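Novice: Provided below are the primary sequence and the corresponding predicted coordinates.
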Amino acid sequence: MLAKEVAFSQAERFLAEKSKEWGEGALRLDKENSFSDGDTLIALYDTIAYLDHGDEKQRLGGNMPIEVDMRTGTCRLLSFEEVLEYMNKGLIQ
C-alpha cells in the first residue's frame, strides 16, 4: 500500500501529463479537498489562480478527479457516473 504522499506524487505526475494533452498550464492538486476511499485516493485539482487566489473566473468546470490505486500507483480519471456517486455522498461539491 502506497503512503498518501506517494499517491499524491503519482497524481501530480498524471496531472502534469494530462494538462499537456489538454493545453492547460497552471493546474495543481487540491490536496485539502482530496480524500481516500478504501484503497484509492481521489485527487481533486483546479487552476492555481482559483486555488491560491479564489479567482472564480479561472475555476475549472467539469474536470474529472484523478483516482490513484494505492496498491499499484495506477492513475486514471473518474467517469462522470463515479463523480455523481461521490457527489451524492457529499464527498465532491
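Specialist: Cool, the structure landed.
Novice: contacts and neighbour counts: CA atoms only from here.
Specialist: Noted.
Novice: so what's residue 80 closest to, chain neighbours aside?
Specialist: Nearest non-adjacent residue to residue 80, counting by C-alpha to C-alpha, 6 or more residues apart in numbering: residue 64, 7.2 Å away.
Novice: Kindly report the same for residue 34.
Specialist: residue 43 (4.8 Å).
Novice: Quick check, the one you found in contact with residue 31.
Specialist: Yes - Residue 43 is within contact range of residue 31, at 6.8 Å (criterion: C-alpha atoms under 8 Å).
Novice: neighbour count winner among those two?
Specialist: residue 43 (26 against 13; other C-alpha atoms under 10 Å).
Novice: quick one, what contacts the more buried one?
Specialist: 8, 11, 29, 30, 31, 33, 34, 35, 65, 66, 67, 68 (C-alpha atoms under 8 Å, 6 or more residues apart in numbering).
Novice: putting a second one here so we can go through both:
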Amino acid sequence: MLDWKEALERASTFLADRSRSWASSNVRIVPEDCFIEAHRFIAPYDRIEFLDHGDRDSQLAGNLPISVDLTTGDCVFITWQDAEGFMDRGLL
C-alpha cells in the first residue's frame, strides 16, 4: 500500500510523462488539493503560471485529475463521472 508521499510522487511522474506532448505542458500537481478516496489517491493539477503567479488566463479548465491506485501504484486520469461525483461532494 502506497503512502501519501509515494502516491504524490507517482502522480507527479505520470503527469510529467503525459504532459510532454501537450501544448501547455508547464503543469504541476496541487498537493493541498489532493485527497484519498477509498483505495485511490486523487491528484488535481494546473499550470504553473496560475499556481505560482495567479495568472488566471493560464488556469486550466476541463482537466481531469490523476488517480493513483494505492494498492498497485497504477495511474490514470479520472473519468468525467468520477469528477462529477467528487464535485457533488465538494472534493473538487
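Specialist: Alright, I've got the coordinates. For clarity, every value in this text was computed on a predicted model and none was experimentally measured.
Novice: Buried residues in stretch 59-77 of the first structure, which are they?
Specialist: Residues of stretch 59-77 of the first structure classed as buried by neighbour count (16 or more other C-alpha atoms under 10 Å): 64, 65, 66, 67, 68, 69, 70, 73, 75, 77.
Novice: same deal with stretch 84-92 of the first structure?
Specialist: Quick answer for stretch 84-92 of the first structure (16+ other C-alpha under 10 Å): residue 92.
Novice: Now do it: distance from first to last residue.
Specialist: Counting by C-alpha to C-alpha, to the nearest Å, you get 8 Å between the two ends of stretch 84-92 of the first structure.
Novice: how far does that stretch sit from the chain's center?
Specialist: Centroid separation for stretch 84-92 of the first structure versus its chain: 14 Å, with C-alpha atoms, centre = their mean, to the nearest Å.
Novice: cool, and stretch 50-70 of the second structure?
Specialist: 7 Å.
Novice: can you put the buried residues of stretch 59-77 of the first structure in TSV and add secondary structure and distance to residue 58 of the first structure?
Specialist: As requested, the buried residues of stretch 59-77 of the first structure are exported to TSV (DSSP: H, G, I helix; E, B strand; the rest coil; distance: C-alpha to C-alpha, whole Å):
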residue	secondary structure	distance to residue 58 of the first structure
64	coil	16
65	coil	17
66	strand	20
67	strand	23
68	strand	25
69	strand	29
70	coil	30
73	coil	30
75	strand	25
77	strand	21
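Novice: how about residue 63 of the second structure, what's its match in the first structure?
Specialist: Alignment note: residue 63 of the second structure maps to residue 63 in the first structure; criterion TM-score structural alignment.
Novice: Alright, that wraps it up for me.
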